[in-house]
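Peer 1: Provided below are the primary sequence and the corresponding predicted coordinates.
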Amino acid sequence: MRKWHRWLSVFFAVFLLFIAATGLLSHGASLWPVAEPSAAELAAQQPPAGFTCPEGWRCSPPRPETGPRAWVGFFHHLHSGEEFGPAGTAISILSGFALLFFAFSGLWLYIRMWRERARRGAQHRWFWK
């Protein structure tokens, strides 16, 4: 198990780092604050002809995204691999499976080392050198 863990990590490390970075960029851009429209901008926005806004509602057309929020879709397409076609999507899916494998195999290796220490009678600790 340790051999597979080591060899697959060499290959997938680059892809997992890329996926982590683009995911962080996507979420960071979507959390970027948006300036509220002024009263004059709200008054200038007219609903489509024949549409009446329900009482108590503020009806306005969607505003175009500016600044970092405009990049959310692009970052998402990079994150999912869609920007690179079917091969990018396949690599993204394989990277997801690799991440699951690393999580489970790392836990498995840790449990095996824990049991080996217990069998030898070593001091019980969560982490050791």
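Peer 2: Thanks, I have the structure now. Every value quoted in this text rests on a predicted model; they were computed, and no experiment measured them.
Peer 1: okay, CA-based contacts and neighbour counts for the rest of this
Peer 2: OK.
Peer 1: Let's check: the centremost residue of this protein is which one?
Peer 2: Compute the mean C-alpha point of the chain, and by C-alpha atoms, centre = their mean the closest residue is residue 23, 3.2 Å away.
Peer 1: counting contacts, what elements does whichever helix or strand that residue is part of pack onto?
Peer 2: If you go by DSSP states H and E, residue 23 is part of helix 2-30. Where contact means 3 or more C-alpha pairs under 8 Å, 6 or more residues apart in numbering; DSSP states H and E, helix 2-30 is packed against helix 72-80, helix 85-120.
Peer 1: just to revisit the earlier point, counting neighbours, what do you get for the spatially closest residue to the residue nearest to the centre of the chain that is not a sequence neighbour?
Peer 2: Leaving aside its sequence neighbours, residue 23 sits nearest to residue 79 (C-alpha to C-alpha, 6 or more residues apart in numbering; 5.8 Å). If you count neighbours by other C-alpha atoms under 10 Å, residue 79 ends up with 23.
Peer 1: Below is an additional structure, to be compared with the one above:
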Amino acid sequence: MRKWHRWLAVVFGAFLVWIAITGVLSQVVPWFVPRPQVSAAALPAGFVCPETMTCRPRPSGPNLVGTLHHLHSGESFGPLGVFVATLSGLAMVFFSLSGLWMYVRMWRNRAARKLKPGWFWN
């Protein structure tokens, strides 16, 4: 399992860093960049918002958060980008489970050898 964990980390490491950075930026950018103002004139003529919904027109011009979302999900790179982003997400699940499995295995080996008890060791 450790061999798979290491090799997949080499292959998907850069993609996971990209996904992590763009994900964090898509959450942090709205704190510092004001939302573009949208006027009521941007609504199409004859548009009536249903009573059960709150309707807002889309802002015109560049949308930084939307761009970051497309980079984060891989949509900016086409179907291959979405596929790689999906594989990277699956790899992250694998890393979480295999890391936990390796830790529990090391912990059990340590307990079986009657070494100093504890969850963490040097």
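Peer 2: Arrived safely. Since the structure is predicted, the reported quantities are computational estimates derived from the model, not experimental observations.
Peer 1: coming back round to it: please verify my assumption that the residue nearest to the centre of structure 1 contacts residue 73.
Peer 2: No - the criterion here is C-alpha atoms under 8 Å, and residue 23 of structure 1 misses it with residue 73 at 11.2 Å.
Peer 1: Please tell me how far residue 103 of structure 2 sits from residue 96 of structure 2.
Peer 2: To residue 96 of structure 2, residue 103 of structure 2 is 11 Å away according to C-alpha to C-alpha, to the nearest Å.
Peer 1: Name the residue most distant from the centre of structure 1?
Peer 2: Distance-from-mean max, structure 1, by C-alpha atoms, centre = their mean: residue 121 at 42.3 Å.
Peer 1: To which residue of structure 2 is that one aligned?
Peer 2: Counting by TM-score structural alignment, residue 121 of structure 1 lines up with residue 114 in structure 2.
Peer 1: Can you report how many residues lie near the nearest residue to residue 25 of structure 2 once chain neighbours are set aside?
Peer 2: In space, and not counting its chain neighbours, residue 25 of structure 2 is closest to residue 68: 7.2 Å by C-alpha to C-alpha, 6+ apart. Neighbour count for residue 68 of structure 2, taken as other C-alpha under 10 Å: 21.
Peer 1: Can you find the partner of residue 68 of structure 2 in structure 1?
Peer 2: Per TM-score structural alignment, residue 68 of structure 2 is aligned with residue 75.
Peer 1: In contact with that match, which residues are there?
Peer 2: 22, 23, 25, 26 (C-alpha atoms under 8 Å, 6 or more residues apart in numbering).
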